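J.: predicted model and sequence follow; I will ask about them next.
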Amino acid sequence: MNNIFMPKPYKILEIVHETNLEYTFRVEVDVKAEHGQFFQISIPKIGEAPISISAMGDNWMEFTIRKVGKVTNEIFNLSPGDKIFMRGPYGNSFPVNKYKGKDLVVIAGGTGVSPVRSLLKYFYDNSEEIKSLHFIAGFKDENSVLFKDDLNNFKTKFNTIYTLDKKKVDGFEVGLVTEHISKIPFDSFDDYNVIVVGPPVMMHFTALELLKNGVTEDKIWVSFERKMSCGIGKCGHCKINETYVCLEGPVFNYTKAKDLLD
């Protein structure tokens, strides 16, 4: 009998230093996944952590990891050619077919850009499948900006607003993402969806601001990781009331997510 908790070793193909605290690892894989899913990534005898897919292609996936603890500290010591241990994919995904042929708004804060990056890259490569895409990305400062090449590429096909919390830098607005939501022309959309990903407090206030701008709850989608450990609904660490985030999430419609966000 296979052990569903047993990870497999995968070779690291490339490592990109996005910032001092975030690296993107491109890993050779033999599995398929969907936009928004996550893997449990581990180092033997150290531990494991849930990490969202930030990009995918033929036989490879990318994971953008923030250095925040003993597991990620060890991962950051790895080099191309080394093996990293993974199991997955887990969770649900963004309902891509529901977005096709409509307007889409994506609002991400900080490392929240990572879980939506693969979806953004998909629609960048298949822009004919979507009516329009508006993308707001907010970062703390210029030293925390992720995926700079992608951000520049997205400008050529999407309506983009990039913002830093307090400082004015060329190519960026100033202020939290909530301060720029009123610039989205929701009144001109026939049918649309909004994706919000970031820290819980950011998603909470972004959703409230969207509601103030006439967006109904059923048009809002969020994604969040909450203490996901086993990934298969057995350990209960991610359970909120009767909801297992690792099974029913990490992507939720706001009609349900409003009762789950911390």
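T.: Yep, that arrived.
J.: going forward, measure contacts between C-alpha atoms and count neighbours the same way
T.: OK.
J.: burial measure for residue 131, as a count.
T.: 16 (other CA atoms under 10 Å).
J.: ok, it - contacts?
T.: Contacts of residue 131 were listed using CA atoms under 8 Å, 6 or more residues apart in numbering, and they are 100, 101, 102, 103, 104.
J.: is it true that the third one touches residue 191?
T.: Yes - taking CA atoms under 8 Å as the definition, residue 102 is a contact partner of residue 191 at 5.7 Å.
J.: neighbour count: those two, which is higher?
T.: Taking other CA under 10 Å, residue 102 and residue 191 do not tie; residue 102 has more neighbours (17 against 13).
J.: and the strands in the stretch 51-200 of the chain, which stretches?
T.: Applying DSSP state E, counting those that start in this stretch to the stretch 51-200 of the chain gives strands spanning 60-66, 83-90, 103-109, 132-139, 159-164, 173-174, 192-197.
J.: tell me which other helices or strands the first one touches.
T.: The reference is to strand 60-66. strand 22-28, strand 47-57 (3 or more CA pairs under 8 Å, 6 or more residues apart in numbering; DSSP states H and E).
J.: one more to weigh against that first structure:
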Amino acid sequence: MTNPVMPKAHRILHINHETEMEYTFRIEADFVPEHGQFFQLSVPRVGECPISVSSFGEGWLEFTIRAVGKVTDELFSMRPGDELFLRGPYGKGWPVEELRGKHLVFVTGGTGLAPVKSWLNKLYDEPEMAESVHLIAGFKNEAGILFKPDLARWKERFSTHYTLDNDQIEGWNTGLVTKFIPEIPFDTFGGNYAVIIVGPPVMMHFAALEAVKCGVPEEKIWVSFERKMSCAVGKCGHCRIDETYVCLEGPVFPYTVAKNLLD
């Protein structure tokens, strides 16, 4: 019997410095996760942290990690060829098949782009999966822009609004992502659409409210609600909110459920 909480060592194949604070690690691994699932990444004698898969392919996984504590600081000191420990995948991913054939609207903030990156790449490679794809991707400033080659590529096929909170640079909008949600032509979708929102909790809260204000029914909104996930198998209770274990029932939730997940 496989131990679901036993991490195993995996070799780092490549590290891409997305920004000063975010690196993407490509790890040698044979897992085929669902889009939106997460793994626990660990460093012996230091700790572990939950990270969503940002991309995957034959024999590898990618994780885009922001430096926010002792575990990620240790990860940022590693080099290709080093080993880090993984366990997973865990949780429920995006309802990709359920939303097949719909108009899809993605609204992301900062590293919130990472949990939908693999799905966006699939939609790029298989355009028949969706009637249309609209992407509103926001970053705090120019220094925080992630996945620049992907952003340029997606712009060729998707309807995109790329925005910076305050900075003004050529080819980019300025303002919060909520500013651009009213520009999505929801009334032309014939009700056959879904809105996917990922980012900091405050951003998701106001983006969902703005979508509802634009006439989007709450049941058409999906979010990724990652928080305090430790054991990832529903035993430790760190991620529990009332009777909901985020690690088991999420991290992807319909907004009708997520809006009530308040501490």
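T.: Received it, and whenever you're ready, just let me know what you need. Computed from a prediction, not measured in an experiment: that's the story for all the values here.
J.: can you pull the TM-score for these?
T.: Remark: TM-score between the superposed chains equals 0.98 [TM-score structural alignment, normalised by the length of structure 1]; 262 aligned residues with a CA RMSD of 0.9 Å.
J.: about what we covered before: distance to residue 149 of structure 1 and mean neighbour count added to the strands of the stretch 51-200 of structure 1, as TSV?
T.: Shown next, in TSV, are those (distance: least, CA to CA, whole Å; neighbours: other CA atoms under 10 Å):
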stretch	distance to residue 149 of structure 1	mean neighbour count
strand 60-66	15	22
strand 83-90	26	20
strand 103-109	17	23
strand 132-139	14	23
strand 159-164	13	21
strand 173-174	18	18
strand 192-197	20	23
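J.: for these, which one sits closest to residue 252 of structure 1?
T.: Comparing the strands of the stretch 51-200 of structure 1 against residue 252 of structure 1 with CA to CA, the closest turns out to be strand 192-197 (9.8 Å).
J.: give me the residues contacting that closest one.
T.: Under the contact criterion CA under 8 Å, 6+ apart, strand 192-197 of structure 1 has outside partners 99, 102-109, 112-113, 115-116, 203, 206-207, 219-224.
J.: check stretch 28-37 of structure 2 too.
T.: Under the contact criterion CA under 8 Å, 6+ apart, stretch 28-37 of structure 2 has outside partners 10-13, 52-54, 56-61, 89-94, 96, 115-116, 118-119, 224, 251-252.
J.: now do stretch 62-79 of structure 1
T.: 12, 14-15, 21-27, 42-43, 46-49, 51-56, 84, 114.
J.: what comes up buried for that stretch?
T.: 62, 63, 64, 65, 66, 67, 71, 72, 75, 76 (16 or more other CA atoms under 10 Å).
J.: same list, those, but as CSV with distance to residue 2 of structure 1 please.
T.: Below are the buried residues of stretch 62-79 of structure 1 laid out as CSV (distance: CA to CA, whole Å):
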residue, distance to residue 2 of structure 1
62, 26
63, 26
64, 29
65, 28
66, 31
67, 32
71, 25
72, 27
75, 26
76, 30
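J.: re earlier: mind putting the strands of the stretch 51-200 of structure 1 into CSV with distance to residue 244 of structure 1?
T.: Listed next are those as CSV, based on distance: least, CA to CA, whole Å:
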stretch, distance to residue 244 of structure 1
strand 60-66, 23
strand 83-90, 12
strand 103-109, 23
strand 132-139, 28
strand 159-164, 33
strand 173-174, 37
strand 192-197, 19
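J.: closest to the centroid, which residue in structure 2?
T.: Centroid check for structure 2 by CA atoms, centre = their mean gives residue 115 as the closest residue, at 1.8 Å.
J.: so it sits right up against residue 52, yeah?
T.: Yes - using CA under 8 Å, residue 115 of structure 2 makes contact with residue 52 at a distance of 5.7 Å.
J.: so which of the contacts of residue 131 of structure 1 hold up in structure 2?
T.: Retained in structure 2 by both residues aligned by TM-score structural alignment, their matches' CA atoms under 8 Å are the following of the contacts of residue 131 of structure 1: 101, 102, 103, 104.
J.: now the first one, nearest residue through space, not along the chain?
T.: Yep, that's residue 101 of structure 1 we're talking about. Leaving out its chain neighbours, the residue that sits closest to residue 101 of structure 1 by CA to CA, 6 or more residues apart in numbering is residue 130, at 4.6 Å.
J.: indicate which one of the helices and strands packed on strand 60-66 of structure 1 is closest to residue 262 of structure 1.
T.: Here strand 47-57 is closest among these (CA to CA), at 18.4 Å.
J.: what's the mean distance for the closest one versus structure 2?
T.: Following superposition, strand 47-57 of structure 1 is found to deviate from structure 2 by 0.3 Å on average (mean CA distance after the TM-score superposition for structure 1).
J.: to residue 3 of structure 1, which of the strands of the stretch 51-200 of structure 1 lies closest?
T.: strand 83-90 (10.8 Å).
J.: and the closest one, what other elements does it pack with?
T.: Contact here means 3+ CA pairs under 8 Å, 6+ apart; on that basis strand 83-90 of structure 1 packs against strand 8-17, strand 38-43.
J.: mean shift of the first one relative to structure 2?
T.: In this case it means strand 8-17 of structure 1. Counting by mean CA distance after the TM-score superposition for structure 1, strand 8-17 of structure 1 comes out at 0.4 Å.
J.: list of residues touching that strand?
T.: 23-29, 79-87.
J.: buried residues in it?
T.: Quick answer for strand 8-17 of structure 1 (16+ other CA under 10 Å): 9, 10, 11, 12, 13, 15.
J.: looking at these, which is nearest residue 144 of structure 1?
T.: residue 15 (17.2 Å).
J.: what's the counterpart of residue 95 of structure 1 in structure 2?
T.: With TM-score structural alignment as the criterion, residue 95 of structure 1 lines up with residue 95 in structure 2.
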